[in-house]
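In: Next come a sequence and a model predicted from it.
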Amino acid sequence: MPGNDTSSKAADSSAAAVALLETVRSELAAVKLGLELPGTDKARAATKSALAQLDDYILPRYRSLDAPLLAVVGGSTGAGKSTLVNALVGHPVTRAGAIRPTTRQPILLHHPADGLWFADQRVLPNLSRIRGVKVDGPIPANQAGATPDAAAISSLVLVEDSAVPQGVALLDAPDVDSISDDNRQLAGQLLAAADLWVFVTTANRYADAVPWKLLLDAASRDIMVAVILDRVPPAAEAEVSEDLRSMLAKQGLADAKLFVVPEVPLDNLGMLPAETVAPLLDWLKTLAKDAAGRADIARRTLNGTVKALSGTVELVAQAAEAEDKAGQQLAEDVRSSYSDAVERILAATKDGALLRGEVLARWQDFVGTGEFFRTLEQNVGRLRDRLGAFFRGQPAPAVKVETAIETGLQAVIVDEASNAAEDADQRWRQDPAGRRLLGTDDLSGVSANFPERAAAEIRAWQGSLMELISAEGQGKRNQARWLSFGVNGLGAALMIVVFSMTAGLTGLEIGVAGGTAVVGQRVLEAVFGEDAVRRLAQKAREDLQTRCEALLVAEQQRFLERLRVGTPAAELGKHAEALQRLAAQA
């Protein structure tokens, strides 16, 4: 049937809207704006506000489009909000008086038949529920409502009263300009959860800045507003009313309902005469009786709020995009510092620098005497004649060569990692966002366990060289020579070949390092052949590079882990467009 089809389409549309809004809520909550950039504070506040409004109003209203309208009564300190609410129900239900603030926790008045809509956490889910206590007999307005300190401000007092029109609930909110920060924040939260506003001001305060800031927010959301001009001297009613109407029209609120409450004495209970609020009460009753009209008001406010949410999501998307770009630059600074360090380490392994000092001495001790090397320096070409000496005798242990290489290479790696950390730290401290990420932490040196990790990685590299030697030597015709020299000895020779280039050395060092490298290379060639030696050296170098890169990539995480990644800006931008389309639906 056509009616069923229409109802089904509406249900599908509502379900799709809820799904979109839940996705937006989830991704907004995932946004991490951790950098200090221009506009970030505004985006953080907007994100927090948007999440609250999604929870308090947008999602609950989309899930329950037929729920009663929530009319929030708000305004400035001393405007007479609580007195107005009491007058609307005909007896004191919320505290009114001279002591400020009088409304310290919100009171929600509803018809008994509407109780189920507000008893659970459907709307304003972060506020716990407290049942209002009914009092026998009339009580003065300055004693009505909850005792100020009886419950936390994070509570919502629910009061049933048959005088409240069924279909519309009234929520007496704290002052929007309260001296209490908590009260001001709660007032803003409640107004953001309203289907319509009943905004109370006075004849001498209607032009104050704080109320107008909120009224402009209402205009941006296209929310229905009823403005109550309270305590107006009869002689000034025409002039003040005309001026206020003009101000409303200029600010896009020409459709706002304006009700004037004259300045009259209160009775002995602190109540206004019923006739002073009769026009406002009649208007609320008319809204309550018109189900279609209530739905239109809810839809209008909802669409306006979603449109405003779209702008907020776009703002957050732009902030996330700016943070992503800034974060990429900070990350690039770090990666560049550590990449340069890897290059310097590899250069040190190729230019013969590691063949100085202890490494050279231990290698000389291993392959022959100092006299042998002095002769070798004079005539490197005689090396081939002396190779037999290496294989006829039992070579000295190669462990000291490995240890010396480990110590020398570790010193180079640690030193360059420290230089990289200092460089990255300086780059970040030159950037306001980087400075904020670092705070008081000093990351300009290596982490405490880095030297041990570097040493362990070098030993693992040396072990992998031994495995290469073992694999290459299996099945060789010259296995006797291989076994005579030993896996450790050939491994030490391979390490020497890896560090054999002599660029950067001068004078006697060139002769010594050159002779050292030739010895290692000729030994390996005698066992495996020239091509195999080149291949083994290349694999060893590649393995060393991979391990150095892994060490420094792990070390740079101390910086990069501070760059927390949230929802991609592109996704938020798409959601902003989807919200615009949703808000445009009639």
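Out: Cool, the structure landed.

In: Please make it C-alpha for all contacts and neighbour counts, starting now.
Out: OK.

In: Buried ones in stretch 5-14, by neighbour count?
Out: Buried residues in stretch 5-14, defined by neighbour count with 16 or more other C-alpha atoms under 10 Å: residue 14.

In: contact partners of that stretch?
Out: 62-63 (C-alpha atoms under 8 Å, 6 or more residues apart in numbering).

In: could you redo the last one with a cut-off of 7 Å?
Out: residue 62 (C-alpha atoms under 7 Å, 6 or more residues apart in numbering).

In: Next: stretch 229-236.
Out: 79, 200-203, 259-263.

In: Sort out which of those are buried, if you could.
Out: 79, 200-203, 259-263.

In: Out of the residues you listed, which is nearest to residue 48?
Out: Set against residue 48, the nearest of the buried ones among the contacts of stretch 229-236 by C-alpha to C-alpha is residue 200 (26.8 Å).

In: Return the distance of residue 440 relative to residue 434.
Out: The spacing between residue 440 and residue 434, counted by C-alpha to C-alpha, to the nearest Å, is 12 Å.

In: what does residue 383 give?
Out: 58 Å.

In: So for these two, which residue has more residues nearby?
Out: For the pair residue 383 and residue 434, the greater number of neighbours falls to residue 434 (24 against 17), based on other C-alpha atoms under 10 Å.

In: also this one, for the comparison:
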Amino acid sequence: MVRESDGDNARLLAAMTRFRHALERATLPLDLPGANEARHLRMRLVDQLDDYILPRLTSIDAPVLAVVGGSTGAGKSTLVNSLIGREVSSPGVLRPTTRSPVLVHHPDDADWFADQRILPGLARVTGGPATAVNAASVRLVATDAVGRGLALLDAPDIDSVLAANRELAAQLLAAADLWIFVTTAARYADAVPWDLLREAAERGTAVAIVLDRVPAEAMDDISAHLADMLREQGLSQAPIFQIAESPLEDGLLPRGQTARIRDWLAALAGNATARAAVVRQTLQGALESLDGRAMALAAASSQQAAAAGALLDTARNAYDDALEGVQVGMRDGSLLRGEVLARWQEFVGTGEFFRQVETTVSRLRDRVTAWFKGEPPPAERLGEALQSGAELLISNHAELAASAASRAWRSLPGGEQLLAVDPALTRSSAGVDARIERLVRDWQGDILDMVREEGADRRAMARFTAYSVNGLGVVLMLLAFTSGGLVLLEVGIAGGTAVVGQKLLEAVFGDQAVRELAQKARERLLQRVAEVYAAERGRFYEVVERLQVSGESSETLARAAADVKAAR
């Protein structure tokens, strides 16, 4: 129930305000199945909170707002003018007939409607019926013909040919304490108005029906049928006011035809208890209708969060797979072919050196020492070949990751939508090749630093290391792209190459140190690759995170709705 005390209303208002903030955060940006319906539901709920529930809770004693709504050509404006006794709302000939809302109130109630307390999205204008206004404004008319405590609002057509008019009509009806629905004998069973009447029934909105242009001979039958339809929709308490088909007098309905509804409205305006009952009925109905709608929105928000999470997981998995692919490429010896193999053989002296390695480690060391005492070996060319191979390995897997992630997104809810916004996600970023080139060069610098540090700790090898930092560095790079074990001797030339590299380094540093150096070299490279891939993956993350979708929004909305239920 809506509470009577100021303290209870204050608690309810605070809970409603938190609920409104939760709605603001519960965006539904992804085009998921049912998302359009959920967005419309959210928009209608926000409108009702802003235009009715929050203003009414803030000002529980404000005048009752009766919104006069109905289908195109039903005679809404003519009815309002006839109730006032003069033209305040221009009835149109062309459709849509009512183009902008007109709010008629008692002069003493002007303060309630002049500010943004209700309908905050509509500008206020004053002036006569000929005043130029648009659908984004409401024209205020002050007159003694309306009793204090009651205001009439002539709304646009609920079935207008203009979508903006239909939306505004729905918004105004959601802002009403009382809905005066105007229909005709010819159109009272149309589907569109009954959709809104059912919504009014679900929300507990107070409703009155004006049945216009009724042939005298059919009045009883049509009224009985309409009453049955209202009862079926849970609106059996809605009063029905009949207006017989009759010619207008100076553009107004004959006074006798509107006497009953005019007296009913006057009695409502003059009776504070009756007005409070209308407000209580509609407000309580609106509050109770929040439960189901809030839960539906919380579920939709949760679906959005799940879809966003799936998109993030897909991108993460794609780049995790890419990093694993680089790791495999470093172990399987695939780089020790082609250009790298040719440069390696050039570096070590082709077949003659292989035969010497197979003899003894000491002869290997003698051979290596001889290189550095004579003409320097082409270490630079081998390093360049290794660099190109490493760059290609890393770049290829980055491109595969972008392709795999975008391909998977196309099959996931919301993914196609985000790729349309940022089609560059289907490939690696423009600057990734330059970053990878820099990455490998920096890693090569790491390798040389490691060789220097290791050589500095081995005094007996100081002279040798001084001659061979670059050479030993490229050999360590080469060894980093194999599994580093002698078992590779059985896999052919590439395996033999790895064995040679390992033997050479062991001759200088010892087997344990070589294993540690090779492992450290791999870890350093993978760490740098992971950083580049994280930046590439971040492009996907950024697109999703810009949506500001999270499971927390759904949970916050559900908690806020529960707080409202507990407070009312």
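Out: Received the coordinates, thanks. These figures come from a predicted structure and were not determined experimentally.

In: hang on, the earlier thing: may I see the contacts of stretch 229-236 of structure 1 organised as JSON lines, with distance to residue 403 of structure 1 and secondary structure added?
Out: Conversion of those to JSON lines gives the following (distance: C-alpha to C-alpha, whole Å; DSSP: H, G, I helix; E, B strand; the rest coil):
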{"residue": "79", "distance to residue 403 of structure 1": "84", "secondary structure": "coil"}
{"residue": "200", "distance to residue 403 of structure 1": "84", "secondary structure": "strand"}
{"residue": "201", "distance to residue 403 of structure 1": "85", "secondary structure": "strand"}
{"residue": "202", "distance to residue 403 of structure 1": "87", "secondary structure": "strand"}
{"residue": "203", "distance to residue 403 of structure 1": "90", "secondary structure": "coil"}
{"residue": "259", "distance to residue 403 of structure 1": "92", "secondary structure": "strand"}
{"residue": "260", "distance to residue 403 of structure 1": "93", "secondary structure": "strand"}
{"residue": "261", "distance to residue 403 of structure 1": "94", "secondary structure": "strand"}
{"residue": "262", "distance to residue 403 of structure 1": "96", "secondary structure": "strand"}
{"residue": "263", "distance to residue 403 of structure 1": "96", "secondary structure": "coil"}
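
In: And the residues you listed, which is closest to residue 566 of structure 1?
Out: residue 200 (41.2 Å).

In: Would you mark the buried spots in stretch 505-512 of structure 1?
Out: By neighbour count on 16+ other C-alpha under 10 Å, the buried set for stretch 505-512 of structure 1 is 505, 509-512.

In: Oops, could you answer that again for stretch 266-276 of structure 2 instead?
Out: 266, 268-269, 275-276.

In: do the same with stretch 560-568 of structure 2
Out: 560-565, 567-568.

In: And stretch 247-262 of structure 1, by the same measure?
Out: Here stretch 247-262 of structure 1 shows 247-248, 253, 256, 258-262 as buried, counting by 16+ other C-alpha under 10 Å.

In: where exactly do the strands run in the stretch 1-150 of structure 2?
Out: Under the criterion DSSP state E, counting those that start in this stretch, strands of the stretch 1-150 of structure 2 are mapped to 64-70, 102-105, 123-125, 137-142, 150-154.

In: Quick one: those as CSV, columns for distance to residue 283 of structure 2 and mean neighbour count too.
Out: Listed next are those as CSV, based on distance: least, C-alpha to C-alpha, whole Å; neighbours: other C-alpha atoms under 10 Å:
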stretch, distance to residue 283 of structure 2, mean neighbour count
strand 64-70, 11, 26
strand 102-105, 21, 26
strand 123-125, 25, 17
strand 137-142, 23, 21
strand 150-154, 16, 26
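
In: sorry, back to before: tell me the one among the buried residues of stretch 560-568 of structure 2 nearest to residue 280 of structure 2.
Out: Minimum distance to residue 280 of structure 2 across the buried residues of stretch 560-568 of structure 2 is 11.8 Å, recorded for residue 568 (C-alpha to C-alpha).

In: Return the distance of that closest one relative to residue 15 of structure 2.
Out: Distance from residue 568 of structure 2 to residue 15 of structure 2, by C-alpha to C-alpha: 9 Å.

In: Please apply the same query to residue 126 of structure 2.
Out: 35 Å.

In: What does residue 339 of structure 2 correspond to in structure 1?
Out: Matched by TM-score structural alignment, residue 339 of structure 2 corresponds to residue 358 in structure 1.

In: Burial check on the closest residue to that match other than its chain neighbours, number of neighbours?
Out: Nearest in space to residue 358 of structure 1, with sequence neighbours left out and distances taken as C-alpha to C-alpha, 6 or more residues apart in numbering, is residue 404 at 6.0 Å. For residue 404 of structure 1, the count of nearby residues is 20 (other C-alpha under 10 Å).

In: ok, now residue 40 of structure 1?
Out: 20.

In: How about residue 440 of structure 1?
Out: Neighbourhood size, residue 440 of structure 1 [other C-alpha under 10 Å]: 8.

In: closest to residue 176 of structure 2 among the buried residues of stretch 560-568 of structure 2?
Out: Taking C-alpha to C-alpha as the measure, residue 176 of structure 2 lies nearest residue 568 of these, at 19.7 Å.

In: Could you check how far that closest one is from residue 283 of structure 2?
Out: Residue 568 of structure 2 is 10 Å from residue 283 of structure 2, by C-alpha to C-alpha.

In: Counterpart of residue 82 of structure 1 over in structure 2?
Out: Match for residue 82 of structure 1 (TM-score structural alignment): residue 77.

In: my guess is its match contacts residue 154, does it?
Out: Yes. The criterion here is C-alpha atoms under 7 Å, and residue 77 of structure 2 meets it with residue 154 at 6.3 Å.

In: Skipping its backbone neighbours, what lies nearest residue 278 of structure 1 in space?
Out: Nearest to residue 278 of structure 1 is residue 88, by C-alpha to C-alpha, 6+ apart, at 7.9 Å.

In: can you map out the helices along the stretch 101-250 of structure 2?
Out: With DSSP state H, counting those that start in this stretch, the ranges of helices along the stretch 101-250 of structure 2 come out as 110-114, 163-174, 191-203, 219-232.

In: Contacts for the third one next, please.
Out: Counting contacts by C-alpha under 7 Å, 6+ apart, the residues outside helix 191-203 of structure 2 that touch it are 70, 159, 233-235, 285-286, 289.
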